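> sequence and predicted structure below; questions after.
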Amino acid sequence: MSCLIFSTFDFIFLQMTKNLLLLLSLYTCVLFSQETPSELAELAQAEMKSASSTMNFVANVNTQNYDMVYQRLELTVDPAVYFVSGNVTSHFVAKQAMSTITLDLAHQLTVGSVMKGNTSLAFTQANNELVVTLAQPIVAGTLDSIAVSYAGVPPSGQQAFATGTHSGTPVLWTLSEPYGARDWWPCKQDLNDKIEAIDVYLTTPSQYVAVSNGVEQSQVVNGLTKTTHFEHNYPIPAYLVAIAVTNYQIFTQTAGTAPNQFPVVNYIYPESYNSAVTSLAQTLPIMDLFETLFETYPFSDEKYGHAQFGWGGGMEHTTVSFMGNFSRGLIAHELAHQWFGNKITCGTWKDIWLNEGFATYLSGLVIENLDGAPNFVSWKNSLINNITSQLGGYVYLQDSDLTNVNRIFSSRLSYNKGAMVLHMLRWKLGDTAFFQALRNYLADPNLAFDYAVTTDLQYHLETVSGQNLTEFFSDWLYNQGYPTYTVTAQNMGNLEMQVQLFQTQSHPSVSFFEMPVPIRFIGVNAEQFDVVLQHTENGQLFTVAVPFGVADIQFDPQRHLISKNNTATLGLPFEAIDALIELYPNPTKDLLSIDLPASISFEKMEIYSTLGQQVGVSTSPSFSIAALSEGIYQVRITTSAGVFHKKVIKK
């Protein structure tokens, strides 16, 4: 689920209460934000989804004994009236012996009857459940069906079913993520089972246009009402089933490459039509990019599309994203979900980053590919600033997080950090392995049009790259925080630089972030030379050959790493350091000491005769040479800035 107030990012308010008015007043400053990366930091606080913190985000254990294979929704709605009535037929396969079946349904919706063919079935309603006694007990593997007739005023707490107006015209829409589907139709809402196919029949006043998932099959006018039939033949979780109704004006585009061309059907408010048509031209190059990077649009034999609705952001309903505006960032984010979130859906809410991190990162790939590398760097920098605005926080959720919708849909963690974790995986593995692994992930027959968890993604990344990513996933997903890097570089002469890397961690859950660290050397004539240092331990020393004299260094100029408050210091040139190192007293009869610049640390000194024989060694900067014969000796001094050679006279 995604939301954006005229910007690249997304938040969906699931509860329109007094809190909504407060939030809107807080976010007035971003109402006219564009998709430029510089505004992502301002938008980060506005991405949170808002809903009751007391909601229970745990799947109903009483619905786990069957697989839902097909549902037919026959609904009657009027966008001018907050009410729904309908008949929903469910076909299911028993996973074990069953004498009753439980569906999720809000108790505010009153069931009039439950039928099996012409047979009326007994049922009870309580605790947002509909429990139906089957006509006869069934055994595992049995295909059965029931039809539920119901009506009522849907509960408004989650705003899963909503009405409003635009330019004075009524509009109705649904938005069920994460667990709001039960508020308007009897279903099974979890992240374990997808409905294999659905038919949706929407009966509305005849002046309106109806929208749902899949392909419109027919419109039948019957006096003052019209019934529109949509058919969707792909597995779909309950939260992605959606309807919308108002006086839409339709604009159709053609996307894809033959033989996989398909319509993009856009349902637009008439007053927004001209501007929307201009903005929606952006859909086609974004679709082309995603198909080039990954695979053909997953629902290409049906449709893609957009339907305007009453929120400021968007929601990625399968084959038709509901849109509060048509900014490029929002178009990209919701379209990205058709692969990451709809074709493959996160298997638990702990894994929500597999939906939202991917959709956020793909909106960044649009910037990279259509706007160029500098804009992509700015976009990443904005994400990093938001991620590091707090010291901790998991990407992969904890059990205690699952009752808090604000935490599940945290913009900082599930969206932004999830996106940057993907970028760091790309940086670590390289483009070829990274994108091939994602294509394999999408094509995996055990995951495609089904559910995935984080370890499924890890498996494909490891299989293609040959790398063990256990530590990476532990550091960046299952634990918390980020590193701060301290980089010091010294010129060792002969066009060699010695670089030392230290890091500190923002949170104690990670003792060390093992990452490839990018460093850029800048020459006296503005030359650039980039290296990648495999940082595996603190204080690690690297010797780097640079093809020019170095005037400056930069840490991670392309912003590949989540980090903060990094420093990169270039020490004095080797010759200047050499001039500052002194042996004293010189000549000396006994004690010999070394004076070093404050930025240089002493390691050891070795004393050699004129014949090259080592006659003394010390790990202390002061050393007695009283036992040596008079004469001239060579002193080899090893420091953090390199090795230096001096002469000393023993008298």
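Ah, there it is.
> CA only for contacts and neighbour counts going forward, please
Will do.
> and what about Val617, helix, strand or coil?
Using DSSP: H, G, I helix; E, B strand; the rest coil, the three-state assignment for Val617 comes out as strand.
> skip the chain neighbours and tell me the closest residue to it.
Counting by Cα to Cα, 6 or more residues apart in numbering, Glu606 is the residue found nearest to Val617 once chain neighbours are left out, at 4.3 Å.
> quick one: what helix or strand has the one you found in it?
Following DSSP states H and E, one finds Glu606 within strand 602-608.
> ok, Phe251 next?
Applying DSSP H and E as the criterion places Phe251 in strand 249-255.
> which helices and strands does that strand pack with?
For strand 249-255, the packing partners by 3 or more Cα pairs under 8 Å, 6 or more residues apart in numbering; DSSP states H and E come out as strand 262-268, helix 283-293.
> show me where the stretch 1-150 of the chain has strands.
66-78, 81-94, 98-104, 109-116, 119-120, 123-126, 129-138, 143-152 (DSSP state E, counting those that start in this stretch).
> quick one: distance of the third one to the chain centre.
With Cα atoms, centre = their mean, to the nearest Å as the basis, the distance from the averaged C-alpha position of strand 98-104 to the chain average is 36 Å.
> in contact with Glu74, which residues?
Gly86, Asn87, Val88, Val200, Tyr201, Leu202, Thr203 (Cα atoms under 8 Å, 6 or more residues apart in numbering).
> cutoff 7 Å now
For Glu74, the contacting residues are Gly86, Asn87, Val88, Val200, Tyr201, Leu202, by Cα atoms under 7 Å, 6 or more residues apart in numbering.
> which strands or helices does the helix or strand hosting the fourth one pack on?
Counting by DSSP H and E, the element that carries Val200 is strand 197-205. Contacting strand 197-205 under the criterion 3 or more Cα pairs under 7 Å, 6 or more residues apart in numbering; DSSP states H and E are the following elements: strand 66-78, strand 225-232.
> try this one next to it:
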Amino acid sequence: MRSTSLILPLAIALVLGTAGCSESTSAPAAPAAASSQAAMSTARSHDESSYAQPEKVVITDLALDLKLDFDARQISGTATYTLDWKQPDADALVLDTRELNISKVEAIAADGSASELAFALAPADKVFGSKLTITAISQPQTVRITYATAPTASGLQWLEPSMTEGGKLPFMFSQSQAIHGRSWVPLQDTPGVRFTYSAKVASRPDVMVLMSADNDPAAVRDGVYEFTMPQPIPSYLLAIAAGDLVFKPVSARSGIWAEPTMVDKAAAEFEDTEKMIVASEKLYGEYRWGRYDMLVLPPSFPFGGMENPRLTFATPTVITGDKSLVSLIAHELAHSWSGNLVTNSSWKDIWLNEGFTSYVQSRIIEEVYGKEMAEMERMIDQAGLREEMQTTPSAQQRLALAPLGELDPDEALSSVAYDKGAWFLQFLEQRVGRAAFDTFLRGWFDSHAFGSTDTDTFLAYLNSELLAKYPHAVTAQELDEWINQPGIPASAPKAVSRNFAIVDSARIALQGSGQLPSKEITANWVTQEWVHFITGLGQTQDVALLAQLDQAYQFSGTSNGEIAMRWYPLAIRSGYSQALPQAQAFIEKVGRRKLIMPIYAELVKTSAGLEAATASFERARAGYHPITTSSVAALLAQARPAD
């Protein structure tokens, strides 16, 4: 998932992961002390964010039989689990749930006969939901649960037709990462457990249903859809969507699902996807998931993209007409190796997913669009990370995070995991050479394919398979600084962009003379150059200069979210009130948290701005995803004066 490519103020970061549930009881318990020689790795691999007990029993296959009810905003049906019992004395199956109505649990015998099992649903923890304990003394190989979701499920968004691009049919989509999958399926909701799955989904016949599985490009809308995912995946990659969706291919194994009014624009924007797949395979081996399709969601999608296998979910905010933001597709595609193929076993090691993916993303961009584009993006990421470090608690600046405890794992999804993680891998590449590092990284993906792992395991592999061959390349102290210490190590290699040097010269000349850069200079600037230009204007600017820039470049009213998220906060801080109506219009239309939270954060700093932010939120909240709604509501609540 790509949720952030720049630094968010700490106040925003602290509310991004909040998702309201019911009354709190207690967080999932820590594991018992391990007695084997693998005790350290086991402790590191344990997932504090799940009630599941995979050391006793694991789900190996999930079969869903579901019905979508758009009027009730509900998914209902059955989930049938094939189980692998690990301990002979285990007598219970423990699953994660959130706001689910569990009506029946049954053991299914080999002949298909069913016998009811006793179960207990604990009171809800505000972060982790309700622990579901199923008494299973006989250790059945197959268990079936009949259940229904709540209309407020944190992992689902139901949109009225008016909230979609086409405005004709309703829309529904899921967002399971990090622990929202438990809000629409009872699960061992931990990345440490992988399972295959199949599904039969009934819906109204005028919508197309898709899942993170084998979607048929030629499928017709008939109200009943069947899916198979033969590769084992963790629960956060379970995904579903339904709406007025049509398909357009971009290659023999890749294409776009989108609403009819969006599909042509998206296909043109993402037409280089096959080139990205080929570049990735050249570097890191075969693409192992069959098809790579993309689903363009409505603007309310709270993230940039989500790497659901075989069906990346993507925000429409990256469709700019010039392909300048297609690195998001490179990122989600890169997850096909780092994250989907080799997965962090708990969210405290999220850097193993996102840091590796951000590194691979950069390599894909360099292969397809050239080194300069990759360097510009690296510079933006590195500058953003340095800014974030100024307000991030030191414990959260480490790659290998401490156990999360009662912390919502969504809050581990910071720029540290993405950009410090990628920077660390760039450091290793620099020290041993690109050819050696590529061989090492491909070996990591191949040897750990379709498995879940942790930082300890990676470091052991790094030392045995790379650093042992280059004993003088990296010191133990440098390795510790990257993995276990806060901040950015002095050994970090700095990205350098030729294009950004030209942008800097144009901005300095403007601030010195008041003369706008010539059209010959700016005519071919892409998003990254405009981002660098605006960021370099500082925290505030003279209103007259901002008005001059706005008149020349139409920043206010831009549809480019990367520009909007930087321009509007600058305008608000500087008192450029002419931009306020367009800023409000932007946050009322777009639900992607990365793009709107910095704008909300600036608005709430004044009483007038808080009033404007509150009004915008009230107008927009019906179309926001539950994750976005929770984030904005928490920020507004923090900003309001105490009674």
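Sure thing, it's come through. Here the structure is a predicted model, which is why all the values come from computation and not from measurement.
> re the thing from before, between the strand holding Val200 of the first structure and strand 81-94, how big is the angle?
Counting by axes from the mean of the first three to the mean of the last three Cα atoms, to 10 degrees, strand 197-205 of the first structure lies at 160 degrees to strand 81-94.
> beyond strand 197-205 of the first structure, next helix or strand please.
Following strand 197-205 of the first structure toward the C-terminus (DSSP H and E): strand 209-212.
> average gap between that next one and the second structure?
Compared with the second structure after the fit, strand 209-212 of the first structure shows a mean deviation of 0.7 Å (mean Cα distance after the TM-score superposition for the first structure).
> would you turn the strands of the stretch 1-150 of the first structure into a markdown table with distance to Leu280 of the first structure?
Compiled in a markdown table, the strands of the stretch 1-150 of the first structure are given as follows (distance: least, Cα to Cα, whole Å):
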| stretch | distance to Leu280 of the first structure |
| --- | --- |
| strand 66-78 | 28 |
| strand 81-94 | 30 |
| strand 98-104 | 37 |
| strand 109-116 | 38 |
| strand 119-120 | 49 |
| strand 123-126 | 45 |
| strand 129-138 | 41 |
| strand 143-152 | 37 |
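> nearest to Leu469 of the first structure, of the ones you listed?
Closest of the strands of the stretch 1-150 of the first structure to Leu469 of the first structure is strand 66-78, at 34.1 Å (criterion: Cα to Cα).
> quick one: the strand holding Glu606 of the first structure aligns where in the second structure?
Following TM-score structural alignment, strand 602-608 of the first structure has no partner segment in the second structure.
> check which helices and strands that strand sits against.
By 3+ Cα pairs under 7 Å, 6+ apart, strand 602-608 of the first structure packs against strand 614-618, strand 631-639.
> just the buried positions in whichever helix or strand comes after the longest one, please.
With elements assigned by DSSP H and E, the helix or strand that comes after strand 631-639 of the first structure is strand 642-650. Applying a neighbour-count criterion of 16 or more other Cα atoms under 10 Å, the buried positions in strand 642-650 of the first structure are Gly642, Val643, Phe644, Lys647, Val648, Lys650.
> the second structure: which residue goes with the fourth one?
Aligned counterpart of Lys647 of the first structure in the second structure: none (TM-score structural alignment).
> quick one on the thing from earlier: out of the helices and strands packed on strand 249-255 of the first structure, deepest packed?
Neighbour counts (mean count of other Cα atoms under 10 Å) averaged over each of these peak at strand 262-268, with a mean of 22.
> between that strand and helix 283-293, how big is the angle?
For strand 262-268 of the first structure against helix 283-293, the angle by the same axes, to 10 degrees is 140 degrees.
> list the helices and strands strand 262-268 of the first structure packs on?
Secondary-structure packing of strand 262-268 of the first structure (3+ Cα pairs under 7 Å, 6+ apart): strand 249-255, strand 304-308.
> 10 Å instead, please
Judged by 3 or more Cα pairs under 10 Å, 6 or more residues apart in numbering; DSSP states H and E, the packing partners of strand 262-268 of the first structure are strand 209-212, strand 243-246, strand 249-255, helix 273-280, strand 304-308, strand 321-323.
> which two in the contacts of Glu74 of the first structure are spaced the farthest apart?
Taking Cα to Cα as the measure, the contacts of Glu74 of the first structure span a maximum distance of 11.7 Å, between Val88 and Leu202.
> follow-up on the earlier one: contacts made by the strand holding Phe251 of the first structure with the rest, please.
The contact list for strand 249-255 of the first structure (Cα atoms under 10 Å, 6 or more residues apart in numbering) reads 208-209, 261-273, 276-277, 280-281, 283-285, 287-288, 297, 300, 303-307.
> residues of that strand that come out buried?
Going by neighbour count (16+ other Cα under 10 Å), the buried part of strand 249-255 of the first structure is Gln249, Ile250, Phe251, Gln253, Ala255.
> got these as JSON lines, with distance to Phe9 of the first structure columns?
As requested, these are exported to JSON lines (distance: Cα to Cα, whole Å):
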{"residue": "Gln249", "distance to Phe9 of the first structure": "26"}
{"residue": "Ile250", "distance to Phe9 of the first structure": "26"}
{"residue": "Phe251", "distance to Phe9 of the first structure": "25"}
{"residue": "Gln253", "distance to Phe9 of the first structure": "24"}
{"residue": "Ala255", "distance to Phe9 of the first structure": "24"}
